[in-house]
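# using only what follows, build the 3D model:
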Amino acid sequence: MSIYEFSAQTIKGETVSLEEYRGKVLVIVNTASKCGFTPQYKGLEAIYKKYQEQGLEILGFPCDQFGHQEPGSENEISEFCEINFGVTFPLFSKVDVNGGNAHPLFTYLKDKAPGLLGSKGIKWNFTKFLVDAEGNVVQRFAPKDAPEKLIKPMSKLLKESV
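Predicted structure coming up:
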């Protein structure tokens, strides 16, 4: 099993295989527009702009499982991210990250990179997963971890992938 065996629907409704991201370092994050961590979009976008040409992709997955903090439609989410944070990294359709309806990608990510004390569940929006260029889940970052905390481990992976 590999991350490249999964597919997801973009926020525009197109199905994309994660195979398209083979050879890229990925940051996969569950997002929300009405969350205390929503300003992290700005940091994620800054990292994306700085490192995209070196092989970084950030994949944002809106999620409404935590405090109903992502109530909007796909179109509303897309517009919000673009207008308020200038988001240009790929956004996907709203997903569940926990429970019986969790997107299989997030089930896989949680298995490969459990949280604190081995917990599998995602605790809140803006949990971030770092994936190397071979599709291995390397590290999980808590919602409170600012996007800048990913730079050092991400930079190392980008250098290794060249």
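
# CA atoms for contacts and neighbours, from now on please.
Fine.

# any idea how far residue 13 is from residue 74?
9 Å (C-alpha to C-alpha, to the nearest Å).

# touching both of those two, which residues are there?
Listed as contacting both residue 13 and residue 74 by C-alpha atoms under 8 Å, 6 or more residues apart in numbering are residue 93.

# so for these two, which sits in the more crowded spot?
Between residue 13 and residue 74, residue 74 has the larger neighbour count (other C-alpha atoms under 10 Å), namely 19 against 11.

# residues touching the more buried one, list them.
11, 12, 93, 94.

# please give me the structure for this one as well, since I'd like to look at both together:
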Amino acid sequence: MSKLSTLRMYMRRPERLAEATDLYTHRVKLLDGGELDLADWRGHPTLIVNTASKCGFTPQYEGLERLYERYHDSGLELLGCPSGDFADQEYEEDGEIGSFCQRNYGVQFPLSTRLSVRDRPDPLWAALISQPGSAPPKWNFTKYLVGGDGRLIEHWGPTVQPDGPKITESIERALAGGEQGRV
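All right, here's what the predicted structure looks like:
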């Protein structure tokens, strides 16, 4: 992506929704060739993260995998969405992405196929960044916590560690049923 294209991407602002919508009405294609119907995750809090394999924040895959291992049996779902929107820091081929994530970080949580999260956002991401209190990702590894009801609870930028206290405390509240769609 050229510098001018990047600047244009940052200048575009998503439409802001007045009311929260149900994010579990979306489907995404997965790296393994399957499709994930997010409706299957209804009732479970879900952390959705835009990822990239060639970024300074890529080691956050370790923290994401720790979160998944720690909280998945309690009900947390986690979806990584590889994207090349920021400095084209993602591989082009799905096989390369999956291989890299498994080999280097042992990623077990689902990963979508490479998609756009900001430039020309995939429908899930267009809805996610348009929610009241939301914002488009400024870079790779922006994290969005969705409640079991499909409403956005909170989001964090790339410098917030996925398994740090800010995110784990929000996850624990969501798992306990204490937060449903509160940004």
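
# and the TM-score between them?
After superposition, the two chains reach a TM-score (TM-score structural alignment, normalised by the length of the first structure) of 0.91; 156 aligned residues with a C-alpha RMSD of 1.4 Å.

# how about the nearest residue to residue 106 of the second structure, chain neighbours excluded?
residue 65 (7.6 Å; C-alpha to C-alpha, 6 or more residues apart in numbering).

# quick one: map the one you found onto the first structure.
Applying TM-score structural alignment, one finds that residue 65 of the second structure aligns to residue 45 in the first structure.

# SS state for the residue at minimal distance from the centre of the second structure?
In the second structure, the residue lying closest to the centroid (C-alpha atoms, centre = their mean) is residue 49, at 2.1 Å. What DSSP: H, G, I helix; E, B strand; the rest coil gives for residue 49 of the second structure is strand.

# ranges for the helices of the first structure?
Assigned by DSSP state H, the first structure shows helices spanning 40-51, 74-85, 104-112, 151-161.

# as CSV, the ones you listed with distance to residue 58 of the first structure would be great.
Shown next, in CSV, are those (distance: least, C-alpha to C-alpha, whole Å):
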stretch, distance to residue 58 of the first structure
helix 40-51, 7
helix 74-85, 14
helix 104-112, 15
helix 151-161, 11
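
# out of those helices, nearest to residue 145 of the first structure?
Across those, residue 145 of the first structure has its closest neighbour in helix 40-51 (9.3 Å, C-alpha to C-alpha).

# chain center to the closest one, what's the gap?
Averaging C-alpha positions (C-alpha atoms, centre = their mean, to the nearest Å) puts helix 40-51 of the first structure 12 Å from its chain's average.

# check the mean deviation of that helix from the second structure.
Here the mean offset of helix 40-51 of the first structure against the second structure after fitting is 0.4 Å, by mean C-alpha distance after the TM-score superposition for the first structure.

# rewinding a little: so for residue 6 of the first structure, which of the helices of the first structure sits nearest?
Residue 6 of the first structure lies closest to helix 104-112 among the helices of the first structure, at 6.2 Å (C-alpha to C-alpha).

# now what about that closest one, what contacts it?
By C-alpha under 8 Å, 6+ apart, helix 104-112 of the first structure touches 3, 6, 7, 97, 98, 120, 121, 122, 129, 137.

# re earlier: what sits closest to the residue nearest to the centre of the second structure if chain neighbours are left out?
Residue 49 of the second structure sits nearest to residue 143 (C-alpha to C-alpha, 6+ apart), 4.6 Å away.
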